[in-house]
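# Please find the sequence and the predicted model below.
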Amino acid sequence: MTDLTIRRATADDLPAIVAMLADDPLGATRESPDDPAPYRAAYEQIAADPHQHLVVAERSGRVVGTLQLTLVPGLSRRGATRAVIEAVRIHADERGAGLGTDLIEWAVATSRRLGADLVQLTSDATRTDAHRFYERLGFTASHLGFKLAL
């Protein structure tokens, strides 16, 4: 499918992105597509930060996937820069066709190009299909993650 474009997200893409974030059992409990204000505020912060890369995959003028790539400079690992992949989502009618692979490969290539030494991501413990997907792409389950809601 050669008509795929991966590009920086714009504010006009927010409804499609939020709809994808909300379109699964976990997202349905934590997203509020009917209240665009917090998403617009978050988008403005993301767009203003050069370390943030919120992208969409577009096919035939339609947003069909998204992810956020964040570069984090650090002191550990001899001053390594980490690239963190977050919020990978594929539109329901595009799942299973290779778009997720295209997005992750874009993120890894972009991380290399921007000087990152390591790419990492987290995936909810219940997303076992996603875990197998990331392992097929070469990621290893090397850490145990923790969160604290504030």
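Received it, and whenever you're ready, just let me know what you need.
# C-alpha from now on. contacts and neighbour counts both.
Will do.
# which stretches of this structure form strands?
Using DSSP state E, the strands found in the chain span residues 4-8, 52-59, 62-73, 81-90, 118-121.
# Show me how far the shortest one is from its chain's centre.
In terms of C-alpha atoms, centre = their mean, to the nearest Å, the centre of strand 118-121 is found 12 Å from the chain centre.
# Comparison target below:
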Amino acid sequence: MTAPLADLGGGVVLRRAVVADLPAVVALLTDDPLGATREAAGPEPYERAFAAVDADPAHLLVVADDGGMVIGTLQLSFLPGLSRGGALRAQVEGVRVAAAARGRGLGEAMLRWCADEARRRGAALVQLTTDTRRADAHRFYERLGYVASHVGMKLEL
């Protein structure tokens, strides 16, 4: 196990993911109606993506670890840009907490850690996107101070 990045309370720590965590992370990504329809069938694409993320210091794939069991995950990426006076942005992706672990404040603790880490690295803002069909997620993010300030658009390739 990698060194903890944060203590999330209740015996749960946030730590950098390792390749052995991939099956649990993928299970979290697929454990909802939207994720079940868009995730790959085999491990190879996830192994390639993990290797790329893990090798790049601008990206962190983290897991919430409860005594060796992965019960949450997210990716935090740092994006330099020219807008906003050359501001560094922190992008949060793939936020998931296992259904059985919801309601314990883990998602909130994970996102507060993201904001702290972004500040520590000098980012000007933390941003994320969430599917328009995730009304509960929208309320959750708004409760934490996130503002629906932009309309996101995607082009599937």
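Arrived safely, thanks for sending. Not measured: the values here are computed from a predicted model.
# tell me the angle of the lengthiest helix in the first structure relative to strand 81-90?
In the first structure, with assignment by DSSP state H, the single longest helix is helix 99-113. Calculated by axes from the mean of the first three to the mean of the last three C-alpha atoms, to 10 degrees, helix 99-113 of the first structure forms an angle of 160 degrees with strand 81-90.
# Read off where helix 99-113 of the first structure ends up in the second structure.
Mapping helix 99-113 of the first structure onto the second structure (TM-score structural alignment) gives residues 106-120.
# Now tell me what touches that stretch from outside.
By C-alpha atoms under 8 Å, 6 or more residues apart in numbering, the surrounding residues in contact with stretch 106-120 of the second structure are 6, 8, 14, 64, 72, 76, 89-90, 92, 95-97, 124-126, 144.
# Can you tell me which of these has the most neighbours?
residue 64 (30 neighbours; other C-alpha atoms under 10 Å).
# Contact partners for residue 57 of the first structure?
With C-alpha under 8 Å, 6+ apart, residue 57 of the first structure has these contacts: 4-7, 63-66, 103.
# Let me have the residues you listed in TSV, extended by distance to residue 132 of the first structure.
Below are these laid out as TSV (distance: C-alpha to C-alpha, whole Å):
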residue	distance to residue 132 of the first structure
4	24
5	25
6	24
7	26
63	25
64	21
65	19
66	19
103	16
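# Show the buried residues in those residues.
Buried members of the contacts of residue 57 of the first structure, scored by 16 or more other C-alpha atoms under 10 Å, are 4, 6, 63-66, 103.
# Closest one of these to residue 147 of the first structure?
residue 66 (22.9 Å; C-alpha to C-alpha).
# ok, residue 80 of the first structure - how many residues close by?
Residue 80 of the first structure: 15 neighbours (other C-alpha under 10 Å).
# just checking, what residue in the second structure corresponds to it?
Matched by TM-score structural alignment, residue 80 of the first structure corresponds to residue 87 in the second structure.
# from what I can see that match touches residue 78, true?
No: the criterion here is C-alpha atoms under 8 Å, and residue 87 of the second structure misses it with residue 78 at 10.4 Å.
# In contact with the nearest residue to residue 86 of the first structure once chain neighbours are set aside, which residues?
Nearest in space to residue 86 of the first structure, with sequence neighbours left out and distances taken as C-alpha to C-alpha, 6 or more residues apart in numbering, is residue 68 at 5.1 Å. Listed by C-alpha under 8 Å, 6+ apart, the contact set of residue 68 of the first structure reads 52-55, 85-88.
# could you dump these to CSV with distance to residue 129 of the first structure?
What follows is those, written out as CSV (distance: C-alpha to C-alpha, whole Å):
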residue, distance to residue 129 of the first structure
52, 26
53, 25
54, 23
55, 23
85, 17
86, 16
87, 15
88, 13
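# still contacting in the second structure, which of those?
For these, the aligned pairs still in contact in the second structure (both residues aligned by TM-score structural alignment, their matches' C-alpha atoms under 8 Å) are 52-55, 85-88.
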